[in-house]
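> Dropping the sequence and predicted coords here.
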Amino acid sequence: MPGTLKGTEPITDALFAQATTAILDVVGRVIDGKPEAVRFALTALLAEGHLLIEDVPGVGKTMLARALAASVDATVRRIQFTPDLLPGDVTGVSVYNPVEHEFEFKPGAVFANIVIADEINRSSPKTQSALLEAMEEGQVTVDGRSHLLAEPFLVVATQNPLEMEGTYALPEAQRDRFMMRISMGYPDAAAEALMLRQRDTINPLDEIRPVVTSARVLDLIAWVRAVHVSPAIEEYAVALAQATRIHPDLRLGASPRATLQLVRAAKVRAALDGRGFVIPDDITALLIPVFAHRLIAARGTGASRSRSSDGIAETLEQIAASVRVPIASRR
């Protein structure tokens, strides 16, 4: 197991590759046969976004969230969302101190670098909304006072499909706060057989040691921000977003926040591929993970089976095929 990368020297191409490869490697040891899901999780972290993992129970959603958190030497809190969870449990509450004769703020579970919101759609919409300000502004406001959260700050939420018993639909505003939504899917036969052999006596999470510090993650984030996006690529991302807003099969299109997060995620994809500039393939490869969960299908269309259905993904594929792809250049 590699040691924690604590260096303070400026990030270079080689150091960026070393750090990101180390994270992908240790998380990949826990999540067998799902390299794309692991890469998406790292993308959300470095793009300063938040990740929503939606799938049926038992396929490793929480395992992925915990593995990513364990790979970074940072503060981690897990919130088990249940019907009786209160907003104050998430954000914190003011408690009266009889000695000082004043109210003191007691931070909630959201005060950490990485927050695992497990089964987020099993709590009421009121409790879910407690995360809105934290996810967008990096702070929480309680009793009129704002409290800043730590940096970096990442929410990794898991949820079961809406068809599962005891679930609540995430409000549109809450879904829009998540940069990406991904699904784990079932492992293939070889990966599942390997899991049976390896996990009979050992919990792979116990073997994970942090490979980067939180300070180093901030350096990696700053490196990603410097990735070049040409005006043509920006226009391409905007054209894709606008196409969702006028498509007849969609009642709600992508928000401006979605466009911004699409470009940020594309920067990470370019950096992970060793490039200092974004190309059209970076945008189109991330279109479904970034846009699909934000869209609502029009009633009576083939895409209206559910918000996470193949119908919306097919609509996005049609949009990607119809929008002109620019000739990207380095500068």
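Ah, there it is. Please read these numbers as outputs of a predicted model, since none were measured by experiment.
> Every contact and neighbour count from this point should use C-alpha atoms.
OK.
> Now do the buried residues in the helix or strand residue 259 falls within.
Residue 259 is located in helix 256-272, with elements delineated by DSSP states H and E. Buried residues in helix 256-272, counted by 16 or more other Cα atoms under 10 Å: 258-259, 261-272.
> residues of the next helix or strand after that helix that come out buried?
Tracing the chain past helix 256-272, the next element assigned as helix or strand by DSSP H and E is helix 280-291. By neighbour count with 16+ other Cα under 10 Å, helix 280-291 contains the buried residues 280, 282-284, 286-291.
> could these be laid out in a markdown table, adding distance to residue 312?
Converted to a markdown table, the buried residues of helix 280-291 look like this (distance: Cα to Cα, whole Å):
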| residue | distance to residue 312 |
| --- | --- |
| 280 | 21 |
| 282 | 20 |
| 283 | 17 |
| 284 | 15 |
| 286 | 14 |
| 287 | 11 |
| 288 | 9 |
| 289 | 11 |
| 290 | 12 |
| 291 | 9 |
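> Which parts of this protein are helices?
13-30, 35-46, 61-70, 87-91, 125-128, 132-137, 172-177, 189-198, 214-225, 231-246, 256-272, 280-291, 310-322 (DSSP state H).
> Second structure for comparison follows:
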Amino acid sequence: MEGMSTSQEGTQTNSVIGAEHIEWVQNLTSRARTAMNSVLEGKDEAVGLSLIALLAGGHVLLEDVPGVGKTLLARAMGKVVDGSVRRIQFTPDLLPTDVVGVNLFNQETRHFEFRQGPVFANIVIADEINRASPKTQSAMLECMAEGQATIDGQTYPMPTPFIVVATQNPIDMEGTYALPEAQRDRFLTRISLGYPATSDEVDLLDNQIQNDPLETAAAVTNLEQITQARTIVRHVSASRQLREYIVAILHATRNDQAILLGSSPRGGVHLLRAAKARAALSGRTFVTPDDVQALAPYILAHRIIPRDGDDADLAADLIGRVLSRVPVSANQ
């Protein structure tokens, strides 16, 4: 997209974006949403949230019981974006070098050469990430947090854009490890797919019993367009009052007696980025409190720990209670 101008004021960069930029982002994501919905039955909300994460530049954690379409959603996103896609099946015996790569000695050149692991891709599908050992998960953490991997003291950057779409089964299932708080905090959003509605499940049996739905899915956008869309989304405006509202929500999670550990400041950064993406998808150049309220349970719930146990549904309910208590200013 052309026509965006920037100017420097203090420490913030302001960019003029118009209706044509927002419309372009809407058209791009609409094509991607339609393509992904053709693969998944009745999962439009999850598809929308995953696209918001893609535009906001954040990683996605898909958490639910086996067989509800977590991996299918991750693969569908990889299909519609014309970039490199790698899938890593996490198992208890997976080693960090199986993820990031290893230095191998070349007998001809008499030098060590780095062989990249599958994590070096634009979209990385980390399947059943909580089945890997904490040591392997820590290798993923550097890639997600810093956009780089360090092997034998040498740092290798991830490609751009880089997004991890991870799936995990509930932690009380056999053979799973709970993700550490530091790693969960790196995911922009946690999405639970749930079981499909009866009519959708009937359609699923009809459409997928003989055919692989991914076979008909095709790329509808490319890496350059995703990068441009992210730039537009980043410059959607958010007033100071709106940012103060987000901070008030974060503080409320830290002062709630029912919450043992409140949201990190990173939770606020991710919430604002996601709210900007939602505003753009809604055809606006500015963020409203509705954007924040609609996304807060998906962005903040996995960052808090309830006193009564680390339960996803309870955490989402607690975020809902926090939202009901934090006042919204009329001029936001």
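Perfect, thanks for sending it. Just so it is clear, the model here is predicted, and its values are computed rather than measured.
> okay, now the residue mapped onto residue 218 of the first structure from the second structure: neighbour count?
The alignment partner of residue 218 of the first structure in the second structure, by TM-score structural alignment, is residue 227. Residues lying near residue 227 of the second structure (other Cα atoms under 10 Å) number 16.
> What separation do you get for residue 227 of the second structure and residue 81 of the second structure?
11 Å (Cα to Cα, to the nearest Å).
> for residue 247 of the second structure, same thing?
34 Å.
> Please identify which of the two sits among more neighbours.
Taking other Cα under 10 Å, residue 247 of the second structure and residue 81 do not tie; residue 81 has more neighbours (20 against 15).
> how much space between that one and residue 55 of the second structure?
In terms of Cα to Cα, residue 81 of the second structure sits 12 Å off from residue 55 of the second structure.
> Equivalent analysis for residue 32 of the second structure, please.
Taking Cα to Cα, one finds residue 32 of the second structure at 12 Å from residue 55 of the second structure.
> For the two, indicate the residue with more neighbours.
Neighbour totals were compared for residue 32 of the second structure and residue 55, and residue 55 leads with 27 against 24 (other Cα under 10 Å).
> rewinding a little: what stretch of the second structure does the helix holding residue 259 of the first structure fall on?
Per TM-score structural alignment, the counterpart of helix 256-272 of the first structure in the second structure is residues 265-281.
> Counterpart of residue 132 of the first structure over in the second structure?
Under TM-score structural alignment, residue 132 of the first structure pairs with residue 141 in the second structure.
> what's the answer for residue 326 of the first structure, then?
By TM-score structural alignment, residue 326 of the first structure lines up with residue 329.
> Skipping its backbone neighbours, what lies nearest its match in space?
residue 241 (7.5 Å; Cα to Cα, 6 or more residues apart in numbering).
> Show me what the helix holding residue 259 of the first structure is packed against.
helix 35-46, helix 214-225, helix 231-246, helix 280-291 (3 or more Cα pairs under 8 Å, 6 or more residues apart in numbering; DSSP states H and E).
> Just the endpoints, please. Distance across stretch 127-141 of the first structure?
End-to-end distance (Cα to Cα), stretch 127-141 of the first structure: 15 Å.
> now stretch 144-159 of the second structure, how far from the centre of its chain.
Counting by Cα atoms, centre = their mean, to the nearest Å, stretch 144-159 of the second structure is centred 20 Å from the centre of its parent chain.
> didn't residue 74 of the first structure look like it was pressed against residue 213?
Yes - with contact defined as Cα atoms under 8 Å, residue 74 of the first structure reaches residue 213; the gap is 6.5 Å.
> Looking at these two, which is more packed in?
The neighbour comparison of residue 74 of the first structure against residue 213 (other Cα under 10 Å) goes to residue 74, with 20 against 17.
> what about the residue nearest to residue 329 of the second structure, neighbour count?
By the measure other Cα under 10 Å, the count of residues near residue 241 of the second structure is 15.
> and the gap between it and residue 250 of the second structure?
Residue 241 of the second structure sits 14 Å away from residue 250 of the second structure, going by Cα to Cα.
> same thing with residue 207 of the second structure?
Separation of residue 207 of the second structure from residue 250 of the second structure (Cα to Cα) stands at 44 Å.
> what do you get for residue 9 of the second structure?
Going from residue 9 of the second structure to residue 250 of the second structure by Cα to Cα gives 27 Å.
> Could you check stretch 182-189 of the first structure and say which residues are buried?
Applying a neighbour-count criterion of 16+ other Cα under 10 Å, the buried positions in stretch 182-189 of the first structure are 182-184, 187.
> Using a markdown table, please lay out the helices and strands packed on helix 256-272 of the first structure together with distance to residue 206 of the first structure.
Compiled in a markdown table, those are given as follows (distance: least, Cα to Cα, whole Å):
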| stretch | distance to residue 206 of the first structure |
| --- | --- |
| helix 35-46 | 18 |
| helix 214-225 | 20 |
| helix 231-246 | 41 |
| helix 280-291 | 30 |
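> just so I know, which of those lies nearest residue 9 of the first structure?
Nearest to residue 9 of the first structure, of all these, is helix 214-225, at 9.6 Å by Cα to Cα.
> and the most centrally placed residue in the first structure, what does it touch?
The centroid of the first structure falls nearest to residue 51 when counting by Cα atoms, centre = their mean (1.7 Å). Residue 51 of the first structure sits next to 41, 44, 154-157, 178-182 when contact means Cα atoms under 8 Å, 6 or more residues apart in numbering.
> Sounds good, over and out.
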